[in-house]
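# predicted model and sequence follow; I will ask about them next.
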Amino acid sequence: MSSSDNHWEVGTDIGGTFTDIIAIRRDSAEARIAKVPSRPDAPVQAMLEAIEAVGLRKSEVKRFVHGTTRVTNAIVEGRLPKVALVATEGFADVLEIARYRRRDLYRLDIPPKSPPLVPPERCFGLAERLDHEGRVLKALDEAEIERLVAWLKQTGVQSVAVALLHAYANPIHEKMLGERLRDVVAHVSLSHEINPEAREYERTSATVFNAAAMPIAVEYLSELEQRLPIGPGLQVFHSAGAMIPISAVKRRPLVMAMSGPAAGVSASVSIARQLGTSRMLTFDMGGTTTDVCLIVDGQAEMTDGRMLGDKPLRQPMLAVHSIGAGGGSIVRNGPGGLTVGPESAGSEPGPACYSRGGLEPTITDANAVLGYLNPETKLGDRIGIDIESAKRVIEPIARALGLSLTETALGIIKVANATMARALRRVTVERGIDGRDCTLLAFGGGGPMHAAGLADLYGIAQVVVPSASSAFSALGCLTADFSFLQQQTLRAALDGIDLVRVSERIGTLIDDASAPLIANGVAKAEIQVELVALMRYAAQNDAIPVSFTLPLDVAKLKTDFLTRHHELFGYATGEPCVIESVRVQARRPSTTVVSRPATAARAVSSGQRTCSFDGFHDIATAIIDRTALTDIVSGPAIIEDAWSTVVVPPGWQAKPDVAGNLFLTRRAA
């Protein structure tokens, strides 16, 4: 037996409720899927348990890629280690001043701003100064560095964020501090490495977030390296939709924020390209959140950042919009009626129907009451479905509303779907896209159960449920490219542009983005480079992305900018244009085949079950084994495999293709 016979590639997605895993053998089409409960306090142990769940030994795993919400959760929940901030003298209060806008315009009962990430007593003003072009106005001397070192030792912190004024234009002073401070504190985060762009507040905020995340990430990534010692094969998925080596993540752990949802989008891009779908909406409903993203012409929308915990997180990432409405989201009956989330039952104790001690009603419990979940099977081969427990927690709400259990459960599903529809509008209507023209790609543990109802509500005509839908984000970890991304402020007016200077800056960015790949054994000839200019009119504040190639064709770049500006805003003018920043992504394309079958090892029994739908209560519903499905199925039907459930309501039909995808459409009248 050759060594390649046991060469397995493994992708995992660590969610709030479950850790999903998919393993693909390199030399064949064999694939294995599993799902184990997440362990928020022991994520590495959960990953190792997932490997065991697919019947593999650690020695058989040659490549292991994972996405996680660990950093995101720590930021949102405020569980971050203490950090010190070093800023230019006179700017140490940048986080306290923040932006001149209230958290909520109409609420006077809450503070106008949330507390700064770093309190004033842990902020240090350093005597140094650069101008906006990077020229040194006040040099950083040795005595000032010694003063900083003495102050840092007094604070007792293990992480320090350095964000000096205009360091994006010239990092000379930050590099000096980086060399000296690494002997003083365990973790040093430099703004020119984390977010080398203008916007001092956002750049400083991102640098502080990264510094706070470093102890969390380094600890658990080091444990993973120790317990799964496979060298360069150990990789992490990042929020821009690709994978990077662990060595790079330890210095920039902020790239892991939103990495789990980004993995699902990455796999969705592959599906969109395979199907030739010009506009696709991803719908990833997990146990804790629902994540949506727009894919246009085979490219996922990108953004320069997002808000996390009322604070800006500025770095290039996939434009994933998340809401606190997952399968484990808790249902409440308040003064305004039923609400779902954002509080979640999580993995411990989980929904009441899991029989693990859950005492509050969740969306999953409503699905169980309606008959959508099979009480005879076990999720992840471990968790059974207890319908009576689900009824017991929903009954108080039904009694308060004066409704039957079925009517209440249907009401919960309607509220959940309405919440998710608002998320779809955020990524379509607010970006000038008619969501009704899109195809909905449903995955995650709960996505295929809610997809048809959500499509009905939103007016979408077609739903696609991919093969391995419940572990789709884990699959995305494997099928994504190996890449690294850099984005830096350039500020070059197109009129009179210095092409030599601009080309040199872009060349440096390409080298910086390629370096982590080359350091992990990727040949330079294998690396592909994508270039994007973030452009604006000279008097504008925000920039829009425009792709370009080298050598830079200024006339074409301006024409493309004007065309894109007109598409987004309905007009374009002859005003001067500026390249605000340049984004460079170096990638080695994935060699993992997306269309490989990823079926469960065991089949499910077929037959009938009593289910309820909107307008159809307690009707006989066909239960169909997805692995045996070859023809069109008309609703009402429940299509199951060992890991997922697809609900086909009355008036809908499902049709499989040869790759294992299911296409849900409304039946012709």
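Arrived safely, thanks for sending.

# please count neighbours and contacts with C-alpha atoms only from this point.
Will do.

# so which residues of the stretch 51-200 of the chain form strands?
Applying DSSP state E, counting those that start in this stretch to the stretch 51-200 of the chain gives strands spanning 61-68, 83-88, 123-126, 129-130, 136-138, 159-163, 187-190.

# centre of the chain to the shortest one, how far?
When you say that, I think you mean strand 129-130. 36 Å (C-alpha atoms, centre = their mean, to the nearest Å).

# check the longest one too.
The chain centroid and the centroid of strand 61-68 are separated by 16 Å under C-alpha atoms, centre = their mean.

# ranges for the helices of the stretch 501-650 of the chain?
554-569 (DSSP state H, counting those that start in this stretch).

# which parts of it are strands?
Counting by DSSP E, counting those that start in this stretch, the strands of the stretch 501-650 of the chain are 528-537, 544-548, 577-588, 607-613, 616-625, 633-634, 637-640, 645-648.

# coming back round to it: kindly compare burial across the strands of the stretch 51-200 of the chain and name the winner.
strand 159-163 (a mean of 28; mean count of other C-alpha atoms under 10 Å).

# next, count neighbours for Pro335.
Look at Pro335: counted by other C-alpha atoms under 10 Å, it has 7 neighbours.

# next one for the comparison:
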Amino acid sequence: MGFTVGVDIGGTFTDAVAVGDDGSLRSAKSLTTPGVLADGVLSAVEGLGIALADVDSFVHGTTAGLNAFLERRGSRVALLTTAGFRDVYEIGRANRPAMYDLRYVAPTPLVPRRDIHEVTERLAADGSVVTPLDEAGVRAIAQRLHGTVDAVAVVLLHAYQNPAHERAVARIFAEAAPSIAVVVSSDIAPEWREYERTSTTAVSAYIAPIVLEYLRVLEDSLQHGGLVSDLKVMQSNGGVMTVDRARERAVQTLFSGPVGGTMAGVAVAADLDLDRLLCVDMGGTSFDVSLVVDGAADIASQTELEGHPLLAPSVVMHTIGAGGGSVAHVVAGALRVGPRSAGSIPGPACYGRGGTEPTVTDANLVLGRLPDVALLGGSLSLDKEAARAAAASVADALGMDVERTALGIVAVADAAMANAIREITVARGIDPREFGLLAFGGAGPLHAVSIAEELELERVIVPGSPGVLSAWGMVHTDLRHDVVQTFFHAVEHLRPDTFAEASGDVLARGRALLLADGVAPERIDLQPGLDVRYLGQEYTLTVPYGPDEEAGDVLAALHGRFDALHLERFGHNNPVEDIEVVALRVVARGLTARPEAGDVQAEGSPRELGRQEVRFRDETREAPVWDRASVAPGTAVSGPAILLEPGCTVLVPPGWTATPSAHGHLVMERTA
């Protein structure tokens, strides 16, 4: 039997799942190995109990590029730009994200001005050549940079209309300085807006050598272990790509780890016939929030990372440093939790690996919410006395007892996570009460109901295999390419034949990318759209249309569709205002064949593993500890109760019930 394998590297654990051709599921965890991440991947795959030679598809989510960016340990990058535009990157934009923040500091460019070099060339706005490229000058720059930088970002004026000059620069560098990785904007972000295009290309060049080296080591290790199928990499846009594409477009790997959980949320929403979910992934180091709206992942064509704009379609996500390993400490007499994490080494004190500082995991163990019979990750026994000793150090500083301090640690973490959800909902005009809460990750189901109560939510879903859900989501994700072409036209003057020709070209490019990846023609799905704005606006909304719609019909309906979308997104519109098209887009998907999920079978009565004293806000209650796998679909478990499985622990507080669905998703709801 063949298997599809997904692997997700977290700050504490590396998760692996394998889905067989018959729909069977296997999962495994191993501690993340920060020094050589590939070791943790191989260890997790070994825990699946399958041979790499039996793997038909291997999908991997990596945080190598994101971590390099956040820790500012990326490559040394030089930037080549058109003569006269050297300061575009440093000037940036004049807008202030926090208008009244007196301490606001603009982000520091990844490329200092001394490493920005001007190239003699010039293209007009329509892509025609005004000044030919000075190839001798480019060759001289390449020879001067050889051995001094790791990567070069090439951003020439109007290259989104005509990439010829940028490609010539890349060719010259390949000849004169082959050791330097070259990233050109016409491949990474072929869109208008010079600063955003420059920023995106610079970020991609900054992380590219690190991502390339990581993927090389991982691919070599897997092939040495017997893998014969292609290695695929999760993208920020909710799709997967081949490892060769990942080497070319490193910027698309930035959020590849947490995005797997969002795509799993799409599958769970379809399974439970829900159209709106808040997906929260709480692992050992971070807490990630994303949305499923109308049954699809919430994806933005432009995003931002620590003040650096990115013209790269990405799942809208908000991340904070709050996880099971977040360290509790006292600052000016007040309790703080995170963002620093104990990670996997030494880890929380209860791991018994040398950690002495109290963490959220230690607090849950002290409160009994992690039961005494629990094995973290399915194999790691926990030291409750070590957890109490660690919590006592903070309790002494606060003048409180250990249990109340542990309650405080959990409450502070819960409040931080609820605020993170408000950032991605309330701050954008979205009412979170209209959503169900999908909680996963090793620690998410422990805190899910507390977060739901804070936000006044009525339903919490803990999916099957929640501890490895991000890896499971990667297995159920399609191959994806996003093709974009700048296309400025006022709609009232746009002729159908002009639009049809341009649209057909973008559709053909999307199809060609999938065919080059080996996707069968019958598995290709193309979803075109138009970036549209009211005349005079700065930013746009993407209006989708059918690939088989006639050009005249699309243009005739475009104004009404845009008005409706604008009203839905912003709460207002202006139907009498003229609109214009800014860009053409195509989402090209290579559809993945997915085995049908089987119904969960549980024989007999739920199996009780023991009873546990659990501390809630104002009281201590005795709660039964159930083996989650033994609870049959449709069987309601009333709180207080704990449901235990190898990957995580589910806490059902008083006033809530938990009922497994036919496919094993645990639906928790308030009782009357």
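Looks like it arrived, so ask away. Predicted model only: the values in this text are computed from it and were never measured.

# what distance do you get for Leu591 of structure 2 to Gln527 of structure 2?
Computed with C-alpha to C-alpha, to the nearest Å, the distance linking Leu591 of structure 2 and Gln527 of structure 2 is 12 Å.

# and if you look at Thr477 of structure 2?
16 Å.

# neighbour count for these two, which is higher?
Shown here are Thr477 of structure 2 and Gln527; by other C-alpha under 10 Å, Thr477 has more neighbours (25 against 16).

# which position in structure 1 aligns with that one?
Taking TM-score structural alignment as the alignment basis, one finds that Thr477 of structure 2 is matched in structure 1 by Ala480.

# pretty sure that match sits against Ala242.
Yes. Taking C-alpha atoms under 8 Å as the definition, Ala480 of structure 1 is a contact partner of Ala242 at 5.3 Å.

# identify the contacts common to these two.
Ala263, Ser266 (C-alpha atoms under 8 Å, 6 or more residues apart in numbering).

# now do the strands in the stretch 251-400 of structure 1.
Using DSSP E, counting those that start in this stretch, strands in the stretch 251-400 of structure 1 cover 279-285, 290-296, 299-300, 302-308, 311-318, 321-323, 329-334, 337-344, 378-379, 383-384.

# export those to JSON lines and tack on distance to Ala513 of structure 1 and mean neighbour count?
Listed next are the strands of the stretch 251-400 of structure 1 as JSON lines, based on distance: least, C-alpha to C-alpha, whole Å; neighbours: other C-alpha atoms under 10 Å:
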{"stretch": "strand 279-285", "distance to Ala513 of structure 1": "28", "mean neighbour count": "27"}
{"stretch": "strand 290-296", "distance to Ala513 of structure 1": "24", "mean neighbour count": "26"}
{"stretch": "strand 299-300", "distance to Ala513 of structure 1": "20", "mean neighbour count": "22"}
{"stretch": "strand 302-308", "distance to Ala513 of structure 1": "17", "mean neighbour count": "15"}
{"stretch": "strand 311-318", "distance to Ala513 of structure 1": "13", "mean neighbour count": "23"}
{"stretch": "strand 321-323", "distance to Ala513 of structure 1": "26", "mean neighbour count": "17"}
{"stretch": "strand 329-334", "distance to Ala513 of structure 1": "39", "mean neighbour count": "20"}
{"stretch": "strand 337-344", "distance to Ala513 of structure 1": "37", "mean neighbour count": "19"}
{"stretch": "strand 378-379", "distance to Ala513 of structure 1": "41", "mean neighbour count": "18"}
{"stretch": "strand 383-384", "distance to Ala513 of structure 1": "44", "mean neighbour count": "16"}
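
# how far does stretch 440-450 of structure 1 sit from its chain's centre?
16 Å.

# which bit of structure 2 covers it?
Counting by TM-score structural alignment, stretch 440-450 of structure 1 corresponds to 437-447 in structure 2.

# endpoints of the matching stretch, how far apart?
End to end - C-alpha to C-alpha - stretch 437-447 of structure 2 spans 11 Å.

# which residues are contacting it?
Contacts of stretch 437-447 of structure 2 (C-alpha under 8 Å, 6+ apart): 265, 277-284, 323-324, 369, 377, 414, 448, 452, 457, 459-463, 466-470, 647-651.

# what does stretch 581-595 of structure 2 give?
Under the criterion C-alpha under 8 Å, 6+ apart, residues 21-23, 191, 239, 476-491, 503, 506-507, 510-511, 514, 519, 523-533, 540 lie in contact with stretch 581-595 of structure 2.

# can I have the buried ones of these as a PyMOL selection?
For the buried members of the contacts of stretch 581-595 of structure 2, the matching PyMOL selection, counting by 16 or more other C-alpha atoms under 10 Å, is:
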select buried, resi 21+191+239+476+477+478+479+480+481+482+483+484+485+486+487+489+490+491+503+506+507+510+511+514+519+524+525+526+527+528+529+530+531+532+533+540
